[in-house]
Each structure stands twice: as C-alpha cells, then as structure tokens.
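A.B. asks: missing the sequence, but the structure's below:
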C-alpha cells in the first residue's frame, strides 16, 4: 500500500514542476523529499520522475499515479473534514486572521463552505499584514491566520509554538498598461527585457518584497515610483494609468480592478507562497476542520485552474 505522505510528495512535484519548489511547499529539504520519492518509486517498481536541469517531469507511470493519488488525497481530506464534524464541530468559535488579497479572493468561498458545514460555529475575521498574522497566532489572538512569503526573500523566524502549512504557491507576473509592448505576447518574458523599463516599486520599505525588487533592479528595471505600503490595488491602478510596470502575484494581476496587461516571467523563480499558520500545541476541532477545507478548497483546486 502506498504511503499517503509519499503520494502527496509526488503530487507536489507535479504541481510545482521541480523537487526544490515542492520541498519548499511541503516544508522538507530537497534531499529529504528526494528520499521520499525514491521510496515511492521502489514501491511502484518503476520510475515516476525524470529529472532535468530546469526541474522534474512525470513519466507516463508518474502521470497515472498522480491522477490516482489526487483522488486518494482528496478522499483523505474529506474524511478528515467529516471526522472533525463528528468530533464536535457543532459550536464554539473560529477566529481567523488574513491579509487583503486572501481576504478578498480566497477566504470568502472557503468561509462560505465552512458555514454551510458548521452553521453553529461563531466566526470572526481580523486583518493582518504578513507576518503579523503569525505573531497573532502565537499570542493566541486568532486560531488560524493566512500569511505569505516571497521568493527570493530572507527567511523570517517563526515562533516555536507556530507551524506554517503551505496551501498555495503562485508565480509573480509582469503587469503593464493596456496595449503595452511587453504584454503583446503570451510567451514568458526574460527578466533582462525589463532593462530600462520604469518600475513601480515596493522596496526598500516592504521587507517581504525587498529581494524581489532588488532582482528586478539588477535586471535593469529603473525604479520610477515608490509605493512603500503593500497596496497592490494602488500599484495596479498606477500601472494601468501608464506610470510604469510592476511585478505582482498572479492572483492580484488576474483580479485587478483596473485594466492591466499581464505577461508571465521566464524561469518561474519569482513567486509567493500562501500558508496557514496554526499553533503546534493544540488545534480546536473547528480550526482543524477549516484547515482541511482550505487544502481542498483552494490548494489543488487553484493549481488545477492554472492548468497544472
């Protein structure tokens, strides 16, 4: 019988496109994840992955197993959700923290599904700019918090009482004014093509974005306008008005209120990971049920919608 942890590892590699990115998502080191995959290949009796210089791809056997693994993992998540209901998610409260993008685009459908399943749980939502939500979980102000990290970026310490569970990884993409020459094609744009372009920047004051912005400047983008607070709606509005270009999470670009051109970047190295923070020393049945719902509601579902 296949180990569900190893099946989840294979699915993560299929979705991330590389062992390194999958390891980041799952909280493993790349060597540890490679060991899990090697054990799964021995169990399967065949090669499941082909490693190459840009990552890894599935073999035919790997494609077959991933399709089955997704069904198995979805069923396990459903069982976890139903068991949480049996364990007493019929009352009590659930205190959630979120950040603006997740609060607008991800949290509402998840909370709606949770409310239908658990109508008697009292809900509250508070807004935290990452990484403040992690601190709020550590302090007991909220039960769970959606937070994010960027890559590349300096790793910030996480309190020992808190665990982070990645639920979604999205690429950063270029946004331009409508009809801009850089958004006229759908192919991936090399960072070097940003040389000389006026950049609407969120550095140096936004710590999470600092290394991303430094990489863009190193590629030749010319900082032209500084937005020191993490206000992506404002950034996209400024881009739409022709004041410069910007690099934002794909979810932000696709849901911008103002009209912008969108272009994927070559390499897929710039990305944002959205995680749920929870206390390691005890999770309420309501919080556990919501974590299970998050994994199903916009984890693999969002990846599928991106064509992975």
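C.D. replies: Structure received. In this text the structure is predicted, and so the values were computed from the model without any measurement.
A.B. asks: okay, CA-based contacts and neighbour counts for the rest of this
C.D. replies: OK.
A.B. asks: Tell me where the chain has strands.
C.D. replies: Using DSSP state E, the strands found in the chain span residues 49-52, 55-58, 93-98, 122-127, 144-151, 162-176, 198-201, 222-226, 246-249, 261-264, 271-279.
A.B. asks: relative to strand 271-279, how tilted is the longest one?
C.D. replies: Using axes from the mean of the first three to the mean of the last three C-alpha atoms, to 10 degrees, the interaxial angle of strand 162-176 with respect to strand 271-279 works out to 160 degrees.
A.B. asks: So which elements touch strand 162-176?
C.D. replies: Counting contacts by 3 or more C-alpha pairs under 8 Å, 6 or more residues apart in numbering; DSSP states H and E, strand 162-176 packs against helix 19-26, helix 132-138, helix 232-240, strand 246-249, helix 250-254, strand 261-264, strand 271-279, helix 300-305.
A.B. asks: quick one, which of these is nearest to residue 105?
C.D. replies: Of all these, helix 250-254 sits nearest to residue 105, with 8.3 Å by C-alpha to C-alpha.
A.B. asks: how about the closest one: buried residues?
C.D. replies: Judged by neighbour count using 16 or more other C-alpha atoms under 10 Å, the buried positions of helix 250-254 are 250-253.
A.B. asks: ditto for stretch 250-267
C.D. replies: In stretch 250-267, counting by 16+ other C-alpha under 10 Å, buried: 250-253, 256, 258-265.
A.B. asks: same question, stretch 189-201
C.D. replies: Buried residues in stretch 189-201, counted by 16+ other C-alpha under 10 Å: 189, 191, 194, 197-201.
A.B. asks: so who does residue 252 touch?
C.D. replies: By C-alpha atoms under 8 Å, 6 or more residues apart in numbering, residue 252 lies in contact with 101, 232-233.
A.B. asks: What separation do you get for it and residue 83?
C.D. replies: Distance of residue 252 to residue 83, given as C-alpha to C-alpha, to the nearest Å: 35 Å.
A.B. asks: count of residues packed around residue 117?
C.D. replies: 16 (other C-alpha atoms under 10 Å).
A.B. asks: what's the answer for residue 42, then?
C.D. replies: 12.
A.B. asks: got it, and residue 218?
C.D. replies: 14.
A.B. asks: ok, it to residue 212 distance?
C.D. replies: Distance, residue 218 to residue 212, by C-alpha to C-alpha: 10 Å.
A.B. asks: same check, this time on residue 259
C.D. replies: Here the distance between residue 259 and residue 212 works out to 24 Å (C-alpha to C-alpha).
A.B. asks: Equivalent analysis for residue 55, please.
C.D. replies: According to C-alpha to C-alpha, residue 55 and residue 212 sit 21 Å apart.
A.B. asks: out of these two, which sits in the more crowded spot?
C.D. replies: For the pair residue 55 and residue 212, the greater number of neighbours falls to residue 212 (23 against 14), based on other C-alpha under 10 Å.
A.B. asks: So the more buried one is in contact with residue 154, correct?
C.D. replies: No: look at residue 212 against residue 154 with C-alpha atoms under 8 Å: they stay out of range, at 10.3 Å.
A.B. asks: also this one, for the comparison:
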C-alpha cells in the first residue's frame, strides 16, 4: 500500500529537483526526505529518481507515480472541500487562477453574478499566465483555472487527467490609431505590417515565429504587459500592437481601433479543474456561472464560438 506522505515527498522532490530543496519546502530535515524516498522506492521495487547533473529527475516509473499522486491529492482536497461545503450549507471558498484579459471581462461579471445567485460562495482570484494557472490547478494551489490556448494546438502537457470545459473563443486583432492607413480595412494581414514598429507583451513567441515565417524581424518599440499602457502607447503613435478581443471588449481608449488579424487561429478560453473538484457544490456553482457568463459574452460581442 502506497503511503500518502511518501507520495507528497516524491512530488515535491520532482518539483524542486533535490532532496534538500524538498525538505525546505515541506519543513522536513534532509535525512527525513531521504528516508521517505528510500521507503517509497523499496515499496515500488524500482528507482523513482535519477541524477541528471546537479538535479534529480523522475524515472519513467517515478513520472507515472507522480501523475497518480496528483489525482490522489485532488481527491483528498475535493473531500475536504465537500465536507466544508456541507458545513457551509452549499457555500465555501473557491480559489481561481485566471489569465489577464479574463480578469477584466469574464471574472468581474462572474463575481457580480455569484454575489446575486450564490451568496455563500466566496472567490479569490490570482492573475497568472496559463502555464502557471495549469501548474496551480495541478498542484492544488487553485481549485479552478481560467486558461487560454490556440485552436489547432495539441492538448497542453499536464491536462490529460483533468477536466477541461470550453467557454468561448476570440480573435487576435491589430490595435492601431484610428487615423492609421490600415484602419479603413475590415481585417489586416500580418504581411502588410512588415515595416511597422510594435508595442508588444512579453509573451510573444507565436507572433515572432509568424514574423520569421514571413521573412522579417519585427521592430519592438516597447515591451509592456499592461493592457491600458499598451493602448496608451499605441495612441501616442509609438507603434501598433496585437491584442485579443476579450481584453478589447472591456476597454478601448479613445482614438484607438482594432481590426482582426487574418489567417490567425482563434484563441480558446476554457476552465480547467480536477474532475473530483467538479463535484464540490461551491466549485460546481462557479463553473456553472462562468459558463453562463461566457455564453452571454459571446452573444453580446458576437464572439465566434469555435
């Protein structure tokens, strides 16, 4: 029989890459971590970690065990949340992790809705990038994540055992001044923007790859991760930008317009959680309401359903 405490030690060793760092994180001594790992490997009958330079890496068996451990911890958290929800008569705390543009559109409307329909449910929100939200949900640091990716992409690593609920899609748009020559067009092609300067967010790998495929290297005039700051800099004439419709529906500065980018995949917004968490009344209520809010946003803004 596998020991839950030993599984927790294994997952922390996998996360930190060493017995010493895992001990610090867990509040154990390093010999205690070594002992628990030794006992777990004896129980399994095979090595679970191997040296890789100065770090420890999971063996194939270790990786399988960590995947199962994540599911075990999720079940335990769901049981704890479920009991707390019964005590709170259907209420409870739901921790959310959400990407930036959802925090200015989906999340505010969700919270307002919950205050009317689910008064006993409390929500906390952490704004993080999708990769961090995925990690937080997987590690139990968030009960539900709002994430995004691109239509046509493979399922991201780490989501195979989790519940993914599609919410909506939106388009990538070119943000420009209203007096820009391209503002007369209904859509814009990236190939038409070879000579332009850009105000871009830090995470722009897909954009850079697309520029490379077209044979040009974009001139980045500013790197900014705040939506309002991007719009202000575009309005000043520093450059143009790319932004998804979801953020633009929340606020569009005077003198700024946007045009959908042609031949670009739709961005998908979805909720991510462990299946066990979906049975917890408070979490189920939040998931139900966020699906409703996303549907209303699609209807209101004419966003493509994908």
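C.D. replies: Okay, I see it. Treat the numbers as computed from the prediction; the structure is a model and nothing was measured.
A.B. asks: Pick out the residue closest to the middle of the second structure.
C.D. replies: For the second structure, the residue nearest the mean C-alpha position is residue 130 (2.2 Å; C-alpha atoms, centre = their mean).
A.B. asks: Next up, the contacts around the nearest residue to it once chain neighbours are set aside.
C.D. replies: In space, and not counting its chain neighbours, residue 130 of the second structure is closest to residue 147: 5.0 Å by C-alpha to C-alpha, 6 or more residues apart in numbering. Contact partners of residue 147 of the second structure, counting by C-alpha under 8 Å, 6+ apart, are 98-99, 129-130, 133-134, 269-272.
A.B. asks: Identify the residue of the first structure aligned to residue 147 of the second structure.
C.D. replies: Residue 147 of the second structure maps onto residue 147 of the first structure when the alignment is built from TM-score structural alignment.
A.B. asks: gap between its match and residue 170 of the first structure?
C.D. replies: Between residue 147 of the first structure and residue 170 of the first structure the computed distance is 13 Å (C-alpha to C-alpha).
A.B. asks: Pull out the buried residues from stretch 92-104 of the first structure.
C.D. replies: Buried residues in stretch 92-104 of the first structure (16+ other C-alpha under 10 Å): 93-103.
A.B. asks: chain center to it: distance?
C.D. replies: Offset of stretch 92-104 of the first structure from its chain centre (C-alpha atoms, centre = their mean, to the nearest Å): 16 Å.
A.B. asks: next one: stretch 71-89 of the second structure
C.D. replies: With C-alpha atoms, centre = their mean as the basis, stretch 71-89 of the second structure stands 23 Å off its chain's centre.
A.B. asks: and for it, what are the contacting residues?
C.D. replies: By C-alpha under 8 Å, 6+ apart, the residues outside stretch 71-89 of the second structure that reach it are 91-92, 120, 140, 161, 274, 276-277, 279-282.
A.B. asks: same check, this time on stretch 149-162 of the first structure
C.D. replies: Around stretch 149-162 of the first structure, the neighbours that count as contacts under C-alpha under 8 Å, 6+ apart are 130, 134-135, 137-138, 208-212, 269-274, 277-281.
A.B. asks: Could you rerun that using 7 Å?
C.D. replies: 138, 208-209, 211-212, 270-274, 277-281 (C-alpha atoms under 7 Å, 6 or more residues apart in numbering).
A.B. asks: Please check those and keep the buried ones.
C.D. replies: Here, 16+ other C-alpha under 10 Å leaves 138, 208-209, 211-212, 270-274, 277-279 buried among the contacts of stretch 149-162 of the first structure.
A.B. asks: want to try JSON lines for these, with distance to residue 7 of the first structure as columns?
C.D. replies: What follows is those, written out as JSON lines (distance: C-alpha to C-alpha, whole Å):
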{"residue": "138", "distance to residue 7 of the first structure": "31"}
{"residue": "208", "distance to residue 7 of the first structure": "32"}
{"residue": "209", "distance to residue 7 of the first structure": "33"}
{"residue": "211", "distance to residue 7 of the first structure": "33"}
{"residue": "212", "distance to residue 7 of the first structure": "32"}
{"residue": "270", "distance to residue 7 of the first structure": "26"}
{"residue": "271", "distance to residue 7 of the first structure": "24"}
{"residue": "272", "distance to residue 7 of the first structure": "24"}
{"residue": "273", "distance to residue 7 of the first structure": "21"}
{"residue": "274", "distance to residue 7 of the first structure": "21"}
{"residue": "277", "distance to residue 7 of the first structure": "23"}
{"residue": "278", "distance to residue 7 of the first structure": "24"}
{"residue": "279", "distance to residue 7 of the first structure": "26"}
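A.B. asks: ok, the residues you listed vs residue 290 of the first structure, which is closest?
C.D. replies: Ranked by distance to residue 290 of the first structure (C-alpha to C-alpha), those are led by residue 278 at 11.1 Å.
A.B. asks: and that closest one, what pairs with it in the second structure?
C.D. replies: Aligned against the second structure by TM-score structural alignment, residue 278 of the first structure finds its counterpart in residue 273.
A.B. asks: Wait, that match touches residue 135, no?
C.D. replies: No: between residue 273 of the second structure and residue 135 there is no contact under C-alpha atoms under 7 Å: 10.9 Å.
A.B. asks: Please name the spatially closest residue to the counterpart of residue 287 of the first structure in the second structure (chain neighbours excluded).
C.D. replies: In the second structure, residue 287 of the first structure lines up with residue 283, judged by TM-score structural alignment. The shortest distance from residue 283 of the second structure to any residue other than its chain neighbours is 6.1 Å, reached at residue 94 (C-alpha to C-alpha, 6+ apart).
A.B. asks: Likewise for residue 303 of the first structure?
C.D. replies: Distances taken as C-alpha to C-alpha, 6+ apart place residue 15 nearest to residue 303 of the first structure, at 6.9 Å, with adjacent residues excluded.
A.B. asks: repeat for residue 127 of the first structure
C.D. replies: In space, and not counting its chain neighbours, residue 127 of the first structure is closest to residue 98: 5.1 Å by C-alpha to C-alpha, 6+ apart.
A.B. asks: roughly how far apart are that neighbour and residue 73 of the first structure?
C.D. replies: Going from residue 98 of the first structure to residue 73 of the first structure by C-alpha to C-alpha gives 26 Å.
A.B. asks: got it, and residue 282 of the first structure?
C.D. replies: Taken as C-alpha to C-alpha, the span from residue 282 of the first structure to residue 73 of the first structure is 23 Å.
A.B. asks: Between the two, which has more neighbouring residues?
C.D. replies: When residue 282 of the first structure and residue 73 are compared for neighbours, residue 73 comes out ahead with 17 against 11, by other C-alpha under 10 Å.
A.B. asks: what's the matching residue for the more buried one over in the second structure?
C.D. replies: That one, residue 73 of the first structure, aligns with nothing by TM-score structural alignment.
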